[in-house]
Every structure is written in structure tokens, then in C-alpha cells.
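Asks: Dropping a prediction and its sequence here:
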Amino acid sequence: MANREYDYLFKLVIIGNSGVGKSALLLRFADDTFSENYITTIGVDFRFKTLKVDNKGLKLQIWDTAGQERFRTITNAYYKGADAIVIVYDTTCQQSFDDIEKFWLNEIESYAEKNAELLLLGNKSDLSTKQVQSERVQEYAQKRNMMFFETSAKTADGVEEAFKKIAIKLMAKRNQQVQDKRNKRKQQKQSSSSSLRTDDSQQYGDGKQDDEKSNVNLWANNSTEQAKQGQQCQC
């Protein structure tokens, strides 16, 4: 990372029902802090977090969106350009999980990038009043091709691991995209070189045929001249 703070920059957007702990998760991950006082997010908020993985710097720009319906027309614009969408539900609230299928996935399909990665977080795992069973969510996440973790913003359990895993996945995906582009350019270059060789071969072959035709005409002309001389009077 010489002369640079990071090697990769990724945008993440956190969504989910109001009160599931989106802001608490962001503060725990970005600033390692937690507050018992619940404050509703007005519109959007964001934080930066830099990680180091395999000697590479990963900088995450994480947007925290308001879950209340009156703010959704504002927050929809922040899906654009997101590399990953973090969907949060409350493990003690069944409705917050059910609304993922009923509402939030439709939002993602409507506004997010088609190839955005999905991370599903079941927050408040430290509470004993769990309503959403982990096994059910795990099956759902696999069906929907999501990474899944249970987390607690209060105790920090699972928070850093979840964000780090999605960051590593994004880094691998970016590397693969770069490699695919290199391979494509290489194939195009090889195809272009092959085409040039074919054209040269055709041009050389045409020249050879022209020479053979010229030789045939030359011999034909010589035979004609000899025949004429044979017909001349020898008196």
C-alpha cells in the first residue's frame, strides 16, 4: 500500500426495518462503540472503515439507511453503485425477518446493481427472546445466495467477522473481474495476430500463383517464337 491508504474501495448499503439495529451495527463495526439510547436515523448516514487483508488495504464506505417508510424515497438513490447490500433483521422480531421477502428484496431488485452481493445479518443475538430460528434463516440465505451471520451490536459478537467476510468476497470478485478482462484482451490480441498471419499467408500464396502463371506464359511465348522460326523459308 505504498503511498496509498487502500487498494480496494467498496460501497455497502445497510437496509432493514426500523429498530433492527442497523445504526448500532455500523457504529460497532466502524467506531467500536455502542449506545443503549435508540435514535432513529434521519435519511442516511455513513462511515468509513479500512481493513487489511493479505497485505491489501480494503476501504469500506458503509451507508446506513432509515428503515421508516417516510424516508424510503430518499434512501432508494443510495443503492446505486453499491457493491454489497447488508440486510438486517431482529432475531427477536419475526416480522422484521418476514419483511425481507415481502418488501426488501423487491427494493434490491428495483434499485440495486444486478451483481451486488447480499449479506444477511440477524442482529440482537445476545437476547434470549429469539423468535427467528437460525436453521430456518440459514436455509433461506442459501436459497437466496446470501452470506448469513447472527450478530450482536451490543456485545460485538459476529459483527467484525461478518463485514470482513463480505469484504474478502468482494476483493476476490474484483480480482476475478480484473483477471477476466486481462484474459479477454489477451484472447483478442491473439485472435488479431492470427488474423494477420492468415492475411499474410494468403497474400504470399497469391504472389506465388502469379509467378507460376508468368512462367507458363513465358514458356508459351518461347514455343510460339520457335514455331514461327521453323516456318520461315531457309532458302
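Replies: Nice, I can see it.
Asks: contacts and neighbour counts: CA atoms only from here.
Replies: Noted.
Asks: Quick one: distance of stretch 148-156 to the chain centre.
Replies: From the chain centre to the centre of stretch 148-156 is a distance of 26 Å (Cα atoms, centre = their mean, to the nearest Å).
Asks: go on, stretch 155-172?
Replies: On Cα atoms, centre = their mean, the centre of stretch 155-172 falls 17 Å from the chain's centre.
Asks: want to compare, so here's the second one:
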Amino acid sequence: MASAITSIPDEYLCPITREMMINPVILIEDGYSYEESFIQSWLQNHNRSPMTNNELTNRTYVPNRALKSLINDFISQKQILSHSLTEEFLSFRICTKPIISDWKNRPKIRIRLTLLGSSAIGKTVLAQCLKYGRWPQTMTLPTSTIGSDILFYYLDKLFRNEYVVAIQLNDPPGQEQFESVTNHFFRECHGALLLADTTRLETLDRLEKFWYPKLEKFGMDHFQSVLVCTKMDLFEKEDIKYRELFLQRSQQFAFAHQMPIVNISAYRGDNIDYLFKQLIIRIMENDILINDLINQAISSQKLNIIQQKVIPDIHISEKQKSKFTCCN
């Protein structure tokens, strides 16, 4: 990942010092990552989690290899100023409202994101949380997706001051009997959100054995992906040994495929906007992907212009209209 963001991503900062980590570790008890030396010092003087303030029953921590790899990549690239992602553009927000009317005739970049994972892991809830920020407590939780839901969003900033950016979020069904119909989502996927339910280890197994191999087989070249660990509010209540096992397995999976991990809670609204924003940035920083998207946008705009010229406005006079009436 070639990072062009001059500010440091929040996930790279130690929660204790708010400085970028060099040797990140995960505290098993709370699931958060810290700089190793600072969490060591913290644990010598405190018996509570720095993040949750809950009393610690286990002080074990393990290296966060996936995060360390991403930080090292960020450090090696941070001096490179992207020609395409300016500071102004990086302040974009993801909106559900229609694009600004003045942008109607501008070329449109269409980024397709797809939610992948087993049934009942929170894909549909996550898709709606992008709209609301968190799952509205007044709304009932949805049942398993039978068909394929498609949601559309827009960025409120123009890319390179020229291109409108539209986001298509695909939510295919996760049940096994529908898995064969998701192949076309793989082929059109620029960014994959691979979801694992932190309370069900088998959903991570399914990502490893089915979803990611299918994505590699049928997906486009240079797609971007992120491992999304859902239901962190419930994960914090799990047995310590289970949490340690899940964190270890998720780290191994993410490290093997060089993808970041984002822990979310739809119930609390944790990291929802951050998750989507970082994946969009990763896609737009990939030169091959963004050049293809720009070429498609330009071709689509040219086609629209040609169609408008081929089909001129038809103006019929009152005299001509009378010829087509049944009664004169």
C-alpha cells in the first residue's frame, strides 16, 4: 500500500501516548493494540485496561504482526506525496444524498465495494451503519439477506477537482446455497470487506477456506481488501482463552494476505466511517485501479455526449401535431 496521507492513521497510534507505534502488541484482555514498551510500563502501575477501564484478569499481550507490517510500509512511503490525493480531498465525507446538481455533467468514477462473509455476521447491519453511523436502536435487526442488496453513496469532494466519486456497496447473501450467485460480485469488486464475527471462530475459518480463495480466483487484479472483525462489544465478554485464540488467528490471516484489520461494533458505532474511508483511500492510491476507473469514467461520459447528439430534441409544431390526432 503506497500511503499518501501526510497525517498518521489513527490505528497506527498508541492509545496511551498517541504516538505512532513501532512494536505494536495486542492486549488480549481488551483487544486493543499498544506500543509494547508503553503497555509494559502501564501494566506495572495499573490493573485496568487503558481503553475500557475494566479490571484486567489477564495481562497477556501478543505481537500485532499485521499492524507492524502496515506501519513499516507507511513509514517507508510517508515522504511520497501523492499526485492524486490532496489534503482537501482526503477530508471527504461519505454521503447518501444525491450529488450536487452542478456536478451532473462531470465524469463519474464508480467504486464497487463488496461485503463478504458467512450468514448472520452483520453485513447488512454494517451496510446500514454507513448511513446512520451506528445501528439505530429503534430499528429491529434484519434477518439474513436472501437476495443481494445494493446501496449507493457519494463522496462530497471531487477527485482531482474533476471527477465525481460514487460508491456502490454490494451486500450479497452469505448462506451457502446462494454462494454460487456471488461470483459476479467478485469480478466487479474493487474493494472487499471480509467480515468475521468475533464471537464465532468458524466465520473466520470460512473466510480462509472459501471467501478469500474465491475472491483471489474470480476477482479483478489489484483489488484491495480489509479484514473486518465485527461485534467487538460482545467479543469483550468472551472467555479470555477464546479471545486470545481469535486474535491470534485473525492476525495470522491478515498478515498472510497483507491486509489491515479493523475492529468494529455496529451497536456502539465503533470505526464504521473509518473502515470505509480507509478502504476507499487504499483503492484510490492504487495507480492501476484508479487509472482504470478514470478511463471508464471518461469513456462513459463520451458515450453520453454521443448519445445526446444522435438523439436530438424533437420539436413538433401545432400543425404537425394535428396530423397525428384522431379527431380534427
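Replies: Nice, I can see it. This is a predicted model, so every value here is computed, not measured.
Asks: Report the secondary structure state of residue 144 of structure 2.
Replies: Assigned by DSSP: H, G, I helix; E, B strand; the rest coil, the conformation of residue 144 of structure 2 is coil.
Asks: Can you tell me, leaving aside adjacent residues, what's nearest to it?
Replies: residue 120 (6.0 Å; Cα to Cα, 6 or more residues apart in numbering).
Asks: burial measure for that neighbour, as a count.
Replies: Neighbours of residue 120 of structure 2 under the rule other Cα atoms under 10 Å: 17.
Asks: quick one: what helix or strand has whatever residue of structure 1 lines up with it in it?
Replies: If you follow residue 120 of structure 2 across to structure 1 using TM-score structural alignment, you land on residue 19. For residue 19 of structure 1, there is no helix or strand it lies in under DSSP states H and E.
Asks: how about the strands of structure 1, start to end?
Replies: With strands called from DSSP state E, structure 1 shows them at 8-15, 44-53, 56-65, 84-90, 117-123, 147-150.
Asks: Is it possible to get a markdown table of those strands that adds distance to residue 35 of structure 1 and mean neighbour count?
Replies: Output for the strands of structure 1, formatted as a markdown table (distance: least, Cα to Cα, whole Å; neighbours: other Cα atoms under 10 Å):
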| stretch | distance to residue 35 of structure 1 | mean neighbour count |
| --- | --- | --- |
| strand 8-15 | 18 | 21 |
| strand 44-53 | 16 | 15 |
| strand 56-65 | 16 | 21 |
| strand 84-90 | 17 | 25 |
| strand 117-123 | 15 | 24 |
| strand 147-150 | 19 | 22 |
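Asks: what would those look like in TSV with distance to residue 77 of structure 1?
Replies: TSV is the format used below for the strands of structure 1 (distance: least, Cα to Cα, whole Å):
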stretch	distance to residue 77 of structure 1
strand 8-15	11
strand 44-53	10
strand 56-65	11
strand 84-90	13
strand 117-123	18
strand 147-150	24
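Asks: Nearest to residue 185 of structure 1 among those would be which one?
Replies: Among these, the nearest to residue 185 of structure 1 by Cα to Cα is strand 8-15 (22.4 Å).
Asks: tell me what the longest helix anywhere in structure 1 is packed against?
Replies: Ranked by number of residues, the top helix in structure 1 under DSSP state H is helix 159-231. Using 3 or more Cα pairs under 8 Å, 6 or more residues apart in numbering; DSSP states H and E as the contact criterion, the elements in contact with helix 159-231 of structure 1 are strand 8-15, helix 22-31, strand 56-65, strand 147-150.
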